[in-house]
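Engineer: The sequence and its predicted three-dimensional model are supplied below.
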Amino acid sequence: MSRRAPALAADARPCPCGRPAAYASCCGRYHAGPLALQAPDPESLMRSRYSAFVLDERAYLLATWHPDTRPALIEPPEPGLQWLGLTVRRTGMTGPDRGLVDFVARSKLGGRAHRLEEVSDFVREDGRWYYVKALDDGT
C-alpha cells in the first residue's frame, strides 16, 4: 500500500503481529503484492491491521476499514510510540460473513505502558474482509 511496503516485503524479520513467521510471508503479503487487501479471515485481518499500525501503513488501515465507519484520515503516530505486542484472546464467526476478534494491543509512549483491549467487529463484502468497529458490549 505504501512506498515502503515492497522493500519490507523482502524483509525476513519476524512479523509484528506475533505469529511465528517472517513479515513477508505473514502480514506483509496482505500489505502489498498479489494478496494485498485479501486477508482470508477476521483474525488475519486484525493481525495485519496491527502490523500496519506498527509500520505506520495508514493507507492499508483506511483501505481495510469499512466505508460506513471509516474516518477521513488517520493521524500519524505520536513520536516515540512503541508497539510492544498483540495478544488475540478469542475469535469467532457470528454469521457467514461476520466475525469478531477479541484482542489486547500493548504500546509504550513517554515511558508509560498502554493497553488497548477491544472486541472488533468484521464483515465480509464482495469477498473482502473489513474492520467495522469496536463492539461496546464485548460480544
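Structural biologist: That came in fine, so what should we check first?
Engineer: From here on, just use CA atoms for contacts and neighbour counts.
Structural biologist: Fine.
Engineer: where do the strands sit along this protein?
Structural biologist: Assigned by DSSP state E, the strands in the chain fall at 82-95, 98-109, 112-125, 128-134.
Engineer: deepest of the ones you listed, which one?
Structural biologist: Comparing those by mean neighbour count (mean count of other Cα atoms under 10 Å), strand 128-134 ranks first with a mean of 21.
Engineer: how much space between the nearest residue to F122 once chain neighbours are set aside and S48?
Structural biologist: Distance criterion Cα to Cα, 6 or more residues apart in numbering; nearest residue to F122, sequence neighbours excluded, is Y131 at 4.7 Å. For Y131, the distance to S48 equals 11 Å [Cα to Cα, to the nearest Å].
Engineer: Please apply the same query to R58.
Structural biologist: 12 Å.
Engineer: Use this one as the comparison:
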Amino acid sequence: AAAVPADLGAARYDRILDVHAAAMVALLEQDEPLGSVPSASPDPVARVLAHERRYWKRLLAVHALPEDTTLHADALIAVATLFGAGTEEGAIALLSATPTFEDTSLPLRRRHLRWASAVLQGGTGLHPLRPDRLGEEHVAHV
C-alpha cells in the first residue's frame, strides 16, 4: 500500500488536484527501486510531471525521433500549452516561429506534431497539457 504523505495537512494540499497528484505519485513510485524515482522534488505536481516527461521520452523512439530531441519535445509541449493551434497548418506555423524549431526540417516538425498528438491526445493541431496545473508546471520548468 502507498504511504500517506506526512504533510497532508500542509497548505500545498489545499487544492484537490494537488491531493490527487500526491496520490498518483504514491502509486507510481511505490514499486520504484530506490534512486530511480524521476524527481526528488517534494511537490507532487512536479513529480507527476517528471513521470510524464519520462513517458514522453519513451514515445520519442516510437515516432522516429532521437532521444536528444527532448529540448524540442519540451519546447513543443510548452508552446502547445501556452498558445495551441486548431489545425496542423497552424501548428506547423507556430513551430516554425519557435526558436527551438527554426533550424528543423518540415518532415521533422511533422514527426514532432504526430508525437505531440499521441502525448497530448487532442487530435489535429496542438492542444495544451492537461490538467492545467501540469501545464503550468511544465511551462515554468521550460
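Structural biologist: Cool, the structure landed. A quick note: this is a predicted structure, and the numbers were derived from the prediction, not measured.
Engineer: what's the TM-score for these two chains?
Structural biologist: Their TM-score after superposition, calculated using TM-score structural alignment, normalised by the length of structure 1, is reported as 0.27; 73 aligned residues with a Cα RMSD of 5.5 Å.
Engineer: Would you check how far apart the residue nearest to F122 of structure 1 and R106 of structure 1 are?
Structural biologist: Distance from Y131 of structure 1 to R106 of structure 1, by Cα to Cα: 19 Å.
Engineer: In contact with D102 of structure 1: list those residues for me.
Structural biologist: With contact taken as Cα atoms under 8 Å, 6 or more residues apart in numbering, D102 of structure 1 is in contact with V88, R89, R90, T91, E117, E118, V119, S120, G138.
Engineer: I'd like to know which elements the lengthiest helix in structure 2 is packed against.
Structural biologist: Ranked by residue count, the top helix of structure 2 under DSSP state H comes out as helix 44-62. For helix 44-62 of structure 2, the elements it packs on are helix 16-29, helix 106-120, helix 132-141, judged by 3 or more Cα pairs under 8 Å, 6 or more residues apart in numbering; DSSP states H and E.
Engineer: list the buried ones in it?
Structural biologist: 44-51, 53, 56-57, 59-60 (16 or more other Cα atoms under 10 Å).
Engineer: distance of M46 of structure 1 from D102 of structure 1?
Structural biologist: Applying Cα to Cα to M46 of structure 1 and D102 of structure 1 gives a distance of 10 Å.
Engineer: With V119 of structure 1 instead?
Structural biologist: In terms of Cα to Cα, V119 of structure 1 sits 4 Å off from D102 of structure 1.
Engineer: And Y60 of structure 1, by the same measure?
Structural biologist: Taking Cα to Cα, one finds Y60 of structure 1 at 21 Å from D102 of structure 1.
Engineer: One more: L86 of structure 1?
Structural biologist: According to Cα to Cα, L86 of structure 1 and D102 of structure 1 sit 11 Å apart.
Engineer: Cool, thanks, signing off.
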